[in-house]
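1. just need the structure, nothing else, for what follows:
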Amino acid sequence: MRPHIRALVVGGPMYDGLYETIESFARREGVEIEVVRAASHPDLNRSIAEAFSQGAGFDLISTHSKFAPAQQQWLEPLDGLLDPGELAAFDTRALELARIEGALFGLPRNLDVKLLHYRTDRLQEAPQTWEALVQTAQSQPPYGFVFPGKDSGVFGHFFELCGSAGHYLYDTPVPLPRAQHEAGRWALEILAALHKTAPKETPEWEFDAVTACFAAGEASLTTDWPGSFHRYRESPIRDRLGLALYPKGPVRRATYAGSHTFALARIAADRALALALLRHLTSREAQLLEARLGTLPARTDALAAIRLETTPHSLEAHRWNLLEQALEYAWFPPKHPRYPAVEAVVSENLRAFLRGEQSAKTTLERIDREGQRAAEEI
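-> Here you go, the predicted structure:
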């Protein structure tokens, strides 16, 4: 009987290209690999918790730097399994994001940081401030600015807007939200104004729906992750796409950021095989493949390779420059086992606010009150 392992990964247009290489890896190694794809990251988190809490886990999972601390009990530290020379190829920021209390619990798949996307046939230049972006969006039919209105998407916009107003949303090390702050009130005002320029379905939209709307030419502005870039290159707006750094807030630029990772399970049935798959999925070749689709590699050798492949003075070359600049303004969520529960509180209250179900004052109060309860719950 051939060796067999199971992998649980996040699916979707930003991620699926890499998984097509698993079949050839399995053939080459003479093994069987069962790959289960979750439809979204919230679905992935639920699937991880359900599978491992019931003892029917996986050998390898994809996860995220902000969610891994909540899954640490099921993950295998990698420091003793990987040679220091293997880690030298990875960006030091990405490796630090993958560490929990100093121990490495995953290998970085990418560095995820967003850029502003706009239509060059509708706008002469990108707005330089959030207030200017709101004003521009209000004059752009049918939709000005499109954004996700649920889960991590809406949380991310609020988090980075607070940051651009000079306020980190959480007290740490326990992620206690502090939203009743001038920055929080300003962030909600910006979100409310932008929602008026977006489709009414926004509170039901996740990232992929936003990408699809903008790629179809229905909006003038959005923000998006590097992994969506291949969808724009194949879209009706491919020759009318402009890219820029985020607008400035009252204090600074702040851009919601993080890192997707691959991790080994403590209960891996075949640790050696799972580790081989981990190395394959985070290899130079794997990250170069994803970079060709748009992802910002966590490996410096893959980033150097894609920069060499890119035509000078092209939109793609400009984009790589912008992504590296954007990391200077990266705004990372805290790492804590209770963080996912707190983020869920923030996002659900923001969603209720966008639906018109509660006022700005109530939203900020509930984020603080319910978020503190979620952060301290045992």
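
2. only C-alpha atoms from now on, for both contacts and neighbour counts.
-> Noted.

3. where do the helices sit along the stretch 101-250 of the chain?
-> Secondary structure of the stretch 101-250 of the chain, counting by DSSP state H, counting those that start in this stretch: helices at 130-137, 151-164, 182-195, 207-215, 229-233.

4. of all those, which one is nearest residue 59?
-> helix 151-164 (25.9 Å; CA to CA).

5. okay, the angle between the closest one and helix 207-215?
-> With axes from the mean of the first three to the mean of the last three CA atoms, to 10 degrees applied, the angle from helix 151-164 to helix 207-215 works out at 70 degrees.

6. which residues does helix 151-164 contact?
-> If you take CA atoms under 8 Å, 6 or more residues apart in numbering as the criterion, helix 151-164 is touched by 42, 147-148, 168-169, 183-184, 186-188, 191, 206-207, 248-256, 331, 343-344, 346-348, 350-351.

7. which of those residues are buried? Put it as a ChimeraX command.
-> To isolate the buried members of the contacts of helix 151-164 in ChimeraX, using 16 or more other CA atoms under 10 Å:
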select :147,148,168,169,183,184,186,187,188,191,206,207,248,249,250,252,253,254,255,256,331,343,344,346,347,348,350,351
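
8. re the thing from before, can you tell which of the helices of the stretch 101-250 of the chain is closest to residue 2?
-> helix 229-233 (36.4 Å).

9. can you spell out which helices and strands pack onto that closest one?
-> helix 207-215 (3 or more CA pairs under 8 Å, 6 or more residues apart in numbering; DSSP states H and E).

10. tell me, how many residues neighbour residue 53?
-> Neighbours of residue 53 under the rule other CA atoms under 10 Å: 11.

11. wait, I meant residue 179
-> Counted with other CA under 10 Å, residue 179 comes out at 28.

12. not counting its neighbours along the chain, what's nearest it?
-> Closest residue to residue 179 apart from its sequence neighbours, by CA to CA, 6 or more residues apart in numbering: residue 364 at 5.4 Å.

13. any idea which element that neighbour lies in?
-> helix 360-376 (DSSP states H and E).

14. return the most buried member of the helices of the stretch 101-250 of the chain.
-> Greatest average neighbour count among those goes to helix 151-164 (a mean of 25), per mean count of other CA atoms under 10 Å.

15. and that helix, how far from the chain's centre?
-> 12 Å (CA atoms, centre = their mean, to the nearest Å).

16. just the contacts of helix 151-164: which are in strands?
-> 255-256, 331 (DSSP state E).

17. Proceed likewise with the subsequent sequence, for comparison:
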Amino acid sequence: MRKKIGLLLAVLLICSVIVGVPGKQSTVRAQDDGPQYAGLDKDLSGITIRFAGIGGQPYEAMYDSFKVFEEATGAKVEIVFLGDGFEIDRYLKQNYAAGTVDFDVAWNHTSFTAQYVDFVEDMRQYFTEEELAPFSPAILDAATIDGKLTLIPRHADISAMHYRTDLFGNADYQAQFESEYGYPLAPPTTIAEMYDMAEFFTNVTKDTDSPVYGTQFAGKEEALAGRFYELLVANGGNYFNEDWEPIFDNEAGVATAQWMRDLYENGYIPPDTPNNIWPEVAQNFCDGKVAFYLEWYGWYSYFQDPNSCAVAGKFGLTRGPVGTAGDVHTGWAGAHAFSIPKDAENKEAAAQLIKFLTSERVAYEESQLGLLAVRGDVWGRLIAEAGASEDPLAVPRLELAQQQIAEDFFTPPLFADWISFTDLWFPTLQSIMLGDVSVEEGLAQAVEETTGLMEDLGYYD
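-> Model (predicted):
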């Protein structure tokens, strides 16, 4: 397994989401013709199911449905931990390693699942083939390691370009930009255009009542390493070759790191970037502080809420840019999911809760927030309903998501030590951005350290 980068699998990972075949789960009818619940057909009275999951917007909205499950089954769901993706990952790894698991349902993710494989149950013990049928076969295949299905997917996500329509549509800005840069102002289609427009919007708005930074990205941990990877791939590079030898100090790596460094050095991204992860960058855009950036679809409903966000009704979505490779778009993607730990106390009850949380009804409700469905039956409903929506982005958003999933989707390298690698690498990338080390020196150092890490982990045996 360790000798496979997995990029071919990643390209296929969600292509089948759109055409998944509805199955015949044991369901509880919600409405005569509406999406159906599942997992409510057993009496779980007196059982407390302990839950460790991802928190924050937009993930916690799903947890409001716990009360439906509790009322129907008699069980109680107790949340023992919620944190962002990196916090929950650390929490799970600490408990798995120490043998201190006290939860029955655990968060999982296609980018992280390889490191959890020895600590979670095979979900095929709890789900029939009929119950698995609605889910993307490619995601299930990607989550099957050495014959074990490690997770049940909740939703998928891929990063798209989010841009301020009020800024890009400003006639004065359009005229000034074309005069200065020699081409029309429009959402960037290349990484080079991203730099030009970040420079332009930062400079043109700095003396106004509403200054903005041109663009942004999460600036630490796996979030930074993953964004670098997305740009690296678009520039024709990769972190590793097929033998797991690090190769990101090449021309593509230098170009990608230099791009990030120049944006930070020239003030075209927020100065606190090295402290920011997903919630902070999303809030920056929500508050109208950023002109455009690559972001997950999952924030869509939050951004469109006029009670929460200054940019509601003032932004659009488009495909990620290409880099120097010319024909490779950015498209970092993955799928959030649920697993049952081997040391869980209430595994059968946990399986019932997961069946409920990944049911057609709950998945459909979550998709209304902008999250991308992993069930074919839910995609069918979304496509049918989008045309009647008052949201002008309802249809274009789905069409764009379908295109990106089919043509641009790729995960980080699928190996168990992805997080160990990113933990090693991101501080050096931060140092490059901050100017503490040159681009070439920083990349050379990172490749040398990565080679040592991979050797210690046994990848070259």
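
18. relative to residue 404 of the second structure, how far out is the most centrally placed residue in the second structure?
-> Central residue of the second structure (CA atoms, centre = their mean): residue 157, 4.8 Å from the mean position. Using CA to CA, to the nearest Å, one gets 10 Å for the distance from residue 157 of the second structure to residue 404 of the second structure.

19. ok, residue 99 of the second structure - how many residues close by?
-> 11.

20. what lines up with it in the first structure?
-> Aligned by TM-score structural alignment, residue 99 of the second structure pairs with residue 55 of the first structure.

21. over to residue 188 of the second structure?
-> Taking TM-score structural alignment, residue 188 of the second structure has residue 127 as its aligned residue in the first structure.

22. cool, residue 159 of the second structure as well?
-> Per TM-score structural alignment, residue 159 of the second structure is aligned with residue 114.

23. touching, its match and residue 224? I think so.
-> Yes. At 5.3 Å, residue 114 of the first structure counts as touching residue 224 under the criterion of CA atoms under 8 Å.

24. those two: which has the busier surroundings?
-> Per other CA under 10 Å, whichever of residue 114 of the first structure and residue 224 has more neighbours is residue 114, with 23 against 19.

25. run a quick neighbour tally on the nearest residue to that one once chain neighbours are set aside.
-> Once flanking residues are discounted, residue 114 of the first structure sits nearest to residue 225: 4.7 Å by CA to CA, 6+ apart. The number of residues packed near residue 225 of the first structure is 22, by other CA under 10 Å.

26. same check on residue 91 of the second structure?
-> There are 17 residues near residue 91 of the second structure, going by other CA under 10 Å.

27. any idea how far it lies from residue 246 of the second structure?
-> 28 Å.

28. what do you get for residue 365 of the second structure?
-> 42 Å.

29. residue 109 of the second structure too?
-> Residue 109 of the second structure is 24 Å from residue 246 of the second structure, by CA to CA.

30. the more surrounded of these two?
-> Just comparing residue 109 of the second structure and residue 246: by other CA under 10 Å the higher neighbour count belongs to residue 109, 24 against 19.

31. which residue is most remote from the mean position of the second structure?
-> Max radial position in the second structure (CA atoms, centre = their mean) goes to residue 179, at 37.1 Å.

32. what do we get in the first structure for it?
-> So, by TM-score structural alignment, residue 179 of the second structure is left unmatched.

33. list the buried ones in the one helix or strand residue 179 of the second structure maps to?
-> If you go by DSSP H and E, residue 179 of the second structure is part of helix 171-181. By neighbour count on 16+ other CA under 10 Å, the buried set for helix 171-181 of the second structure is 173-174, 177.

34. what number of residues lie near the aligned residue in the second structure for residue 143 of the first structure?
-> Alignment note (TM-score structural alignment): residue 143 of the first structure maps to residue 213 of the second structure. Applying other CA under 10 Å, we find 25 residues neighbouring residue 213 of the second structure.

35. likewise for residue 58 of the second structure?
-> Residue 58 of the second structure is flanked by 18 other residues according to other CA under 10 Å.

36. repeat that for residue 378 of the first structure.
-> 6.

37. okay, it and residue 277 of the first structure: tell me how far apart.
-> Distance, residue 378 of the first structure to residue 277 of the first structure, by CA to CA: 35 Å.

38. cool, residue 261 of the first structure as well?
-> Using CA to CA, we find residue 261 of the first structure at a distance of 13 Å from residue 277 of the first structure.

39. now do residue 123 of the first structure
-> 45 Å.

40. got it, and residue 325 of the first structure?
-> Residue 325 of the first structure is 32 Å from residue 277 of the first structure, by CA to CA.

41. so the two - more neighbours on which side?
-> Neighbours were counted for residue 325 of the first structure and for residue 277 using other CA under 10 Å; residue 277 has more, 23 against 12.

42. host element of that one?
-> helix 271-281.

43. can you tell me what part of the second structure that helix aligns to?
-> Going by TM-score structural alignment: helix 271-281 of the first structure matches residues 347-357.

44. give the aligned equivalent of residue 409 of the second structure in the first structure.
-> Checking TM-score structural alignment: residue 409 of the second structure goes with residue 330.

45. can you pull the contacts of its match?
-> 113, 254-257.

46. any idea how far residue 186 of the first structure is from it?
-> Here the distance between residue 330 of the first structure and residue 186 of the first structure works out to 20 Å (CA to CA).

47. what of residue 372 of the first structure?
-> In this view, residue 372 of the first structure and residue 186 of the first structure are 21 Å apart by CA to CA.

48. ditto for residue 109 of the first structure
-> 34 Å.

49. helix or strand: which one has the alignment partner in the second structure of residue 308 of the first structure?
-> Under the alignment by TM-score structural alignment, residue 308 of the first structure pairs with residue 384 in the second structure. Assigned by DSSP H and E, residue 384 of the second structure belongs to helix 376-386.

50. who's in contact with the aligned partner of residue 168 of the first structure in the second structure?
-> The alignment partner of residue 168 of the first structure in the second structure, by TM-score structural alignment, is residue 238. Residues in contact with residue 238 of the second structure (CA under 8 Å, 6+ apart) are 229, 232, 247-248.

51. overlap between those residues and the first structure?
-> On the basis of both residues aligned by TM-score structural alignment, their matches' CA atoms under 8 Å, what survives of the contacts of residue 238 of the second structure in the first structure is 229, 232.

52. residue in the first structure paired with residue 282 of the second structure?
-> Match for residue 282 of the second structure (TM-score structural alignment): residue 211.

53. gap between stretch 144-152 of the first structure and the chain center?
-> 13 Å.
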